[in-house]
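*Asks:* need coordinates for the below:
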Amino acid sequence: MTTLFISDLHLSAERTDITDCFLTFMKEETTGIDALYVLGDLFEMWIGDDDDSPFHQQIKSAFRQLTDSGVPCYFIHGNRDFLVGQRFSRETGVQLLPEHSVIDLYGTPTLILHGDTLCTLDEEYQRYRKKVHNRFIQWLFFRLPLSYRQKIGNKMRSNSSMTNQEKAQDVMDVTLDEVEKIMAQYQVTAMIHGHTHRPAIHHLNVGSLPASRTVLGDWYDHGSVLVCTPGGCQLETRDFTQSP
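*Replies:* As a prediction, the model looks like this:
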């Protein structure tokens, strides 16, 4: 009995090393597992389900093979792929979950999320997030030709990279008060998230109860997987087979 969690792969056609590692993982490690959870930023950029590039088709095919085999797969939107929609879900069999979801992880109620909502000190990002999640703005964006959306997406990605270089690391990390607040709100003592690219298992208290917060790793230098069984969870890495 095994459940796997991944996030922050930032897949793109340019990073074939990440793609190869991901496809190997999907082929060799997901057979017969209980479930696979993808907690956001699967893609470096997603501008709409109508982007049918050969690269996207390759990734969708890997998910389709998994779900066709009977393994359930769940996806929570990240800050890079919040526009993944129902067409992607239909084509892959991947089930889209709310941004904050509680699952039963072998008897432990566990809150799973991407993690960007926990970074409340990054006020600039939170304002940006509120804007791009506005349904009307998204409706307008989807009315633009695909080529325009690609240019906008590339520009936003470039601006984000430059802005993040200027921010203090603690600003871009989670706020512990927010972590404790949301865990108390959902009445859980276990949380799993990504986004911060700082893999670790943190121990804390929620009220008077001991709790844990597991942070998933990114896939920039190697693959990163959280492997959970009824006996517990362990963060593991996967080596790339080639250089970028």
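
*Asks:* every contact and neighbour count from this point should use C-alpha atoms.
*Replies:* Will do.

*Asks:* check contacts around the most centrally placed residue in the chain.
*Replies:* Centrality entry for the chain: nearest residue to the mean C-alpha point is residue 40, 1.7 Å, by Cα atoms, centre = their mean. When contacts are counted by Cα atoms under 8 Å, 6 or more residues apart in numbering, residue 40 touches 7-8, 75-82, 113-114, 194-195.

*Asks:* take those and lay them out in CSV including distance to residue 233.
*Replies:* What follows is the contacts of residue 40, written out as CSV (distance: Cα to Cα, whole Å):
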residue, distance to residue 233
7, 16
8, 19
75, 19
76, 20
77, 22
78, 22
79, 25
80, 26
81, 26
82, 27
113, 17
114, 18
194, 15
195, 19
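
*Asks:* select from those residues the one having the most neighbours.
*Replies:* Most neighbours among the contacts of residue 40, by other Cα atoms under 10 Å: residue 7, with 30 neighbours.

*Asks:* quick one, what contacts that residue?
*Replies:* Counted by Cα under 8 Å, 6+ apart, residue 7 has contacts 38-42, 114, 194-195, 216-218.

*Asks:* to compare against the first, here's the next sequence to fold:
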Amino acid sequence: MQLPIGKKVYFSSDNHLGAPTPELSKPRELKFIAWLEEVKQDAAAIFLLGDLFDFWFEYKHVVPKGFVRVLGKLAEIRDSGIPIYFFVGNHDLWMDDYFEKELNIPVYHKPQEFTFNKKKFLIGHGDGLGPGDKGYKRMKKVFTNPFSKWLYRWLHPDIGVALAQHLSVKNKLISGDDDAKFLGEENEWLAQYAKRKLETTHYDFFIFGHRHLPMNIKVGENSTYFNLGDWINYYTYGVFDGENFEVKKFKN
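*Replies:* Here you go, the predicted structure:
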């Protein structure tokens, strides 16, 4: 995609709407909606890099209640012609085709390549990539197994959603979330993942979430890994203006 003059590409990740409770989550939801309202003015595209919800599971005829304002705003923006791309995170990895059918928003389960103004991006949520984190990687294989999802659908939604919300908050192994502490450039596993990818393919920018920390790490002579932070502590987002990428704080 060649960006029109004055247009930008925006990125957001790790909103965890619904956590720790719907009531306490509401101010963050409203702040995110205000951000969407602001960026739609000059957005060529918007990328949502996972964990928009603290839990999401799609039954055949049921999705978790709530989040109407966010879903409505996304529908409005998409209907205006602005592309939106959604990458599932470890908290909403059971997303299926609801976004695609209801909102016309494509859903990705793995990192994807995009090119804007001849700058090559690798974009994804970031969970389960790079070295280490073996416990979570094993757990993710169980959770994403089609048979596991089929079994879970047999739970009544009142039970299934309540159980998942409890585990999301209480069990760090299941959630895949480490304490959000900077590990040093050489120990950040998404930076290591980026360096390994550069051994075979050049990317100008690696854009991920999941770590809940705004980061900017050079991983090659002309390659940089950015982490978008979160909408719990930092309220940060990414923006590409056609030449440069920057992580900014939303101050509304």
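
*Asks:* follow-up on the earlier one: TSV for the contacts of residue 7 of the first structure, including secondary structure?
*Replies:* TSV is the format used below for these (DSSP: H, G, I helix; E, B strand; the rest coil):
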residue	secondary structure
38	strand
39	coil
40	coil
41	coil
42	coil
114	coil
194	coil
195	coil
216	coil
217	coil
218	coil
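
*Asks:* thinking again about what came up before, the contacts of residue 40 of the first structure in strands, which ones?
*Replies:* 75, 113 (DSSP state E).

*Asks:* and of the contacts of residue 40 of the first structure, the nearest to residue 57 of the first structure?
*Replies:* residue 81 (15.7 Å; Cα to Cα).

*Asks:* my guess is the closest one meets residue 49, correct?
*Replies:* No. Using Cα atoms under 8 Å, residue 81 of the first structure is not in contact with residue 49, being 10.4 Å away.

*Asks:* from residue 80 of the second structure, how far off is the aligned partner of the residue nearest to the centre of the first structure in the second structure?
*Replies:* Alignment note (TM-score structural alignment): residue 40 of the first structure maps to residue 50 of the second structure. Distance, residue 50 of the second structure to residue 80 of the second structure, using Cα to Cα, to the nearest Å: 22 Å.

*Asks:* same deal with residue 168 of the second structure?
*Replies:* Counting by Cα to Cα - residue 168 of the second structure and residue 80 of the second structure are separated by 34 Å.

*Asks:* in terms of neighbours, single out the busier of these two.
*Replies:* residue 168 (21 against 10).

*Asks:* give me the element that one is part of.
*Replies:* Element membership for residue 168 of the second structure (DSSP states H and E) is helix 157-170.

*Asks:* buried sites along that helix?
*Replies:* Neighbour counts using 16 or more other Cα atoms under 10 Å place 157, 161, 164-165, 168 of helix 157-170 of the second structure among the buried residues.

*Asks:* out of these, who's nearest residue 241 of the second structure?
*Replies:* residue 168 (35.3 Å).

*Asks:* and that closest one, what's its match in the first structure?
*Replies:* Applying TM-score structural alignment, one finds that residue 168 of the second structure aligns to residue 157 in the first structure.

*Asks:* so the nearest residue to its match once chain neighbours are set aside versus residue 95 of the first structure, what's the distance?
*Replies:* In this structure, residue 157 of the first structure finds its nearest non-sequential neighbour in residue 45, 7.7 Å apart by Cα to Cα, 6 or more residues apart in numbering. Taking Cα to Cα as the measure, residue 45 of the first structure falls 19 Å from residue 95 of the first structure.

*Asks:* ok, the two, which is more surrounded?
*Replies:* residue 45 (22 against 16).

*Asks:* now the counterpart of residue 219 of the second structure in the first structure, what's its secondary structure?
*Replies:* Matched by TM-score structural alignment, residue 219 of the second structure corresponds to residue 204 in the first structure. Following three-state DSSP, residue 204 of the first structure is assigned to strand.

*Asks:* show me the contacts for residue 204 of the first structure.
*Replies:* Contact analysis of residue 204 of the first structure by Cα under 8 Å, 6+ apart lists 210-213.

*Asks:* make TSV out of those and add secondary structure.
*Replies:* Listed next are these as TSV, based on three-state DSSP:
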residue	secondary structure
210	strand
211	strand
212	strand
213	strand
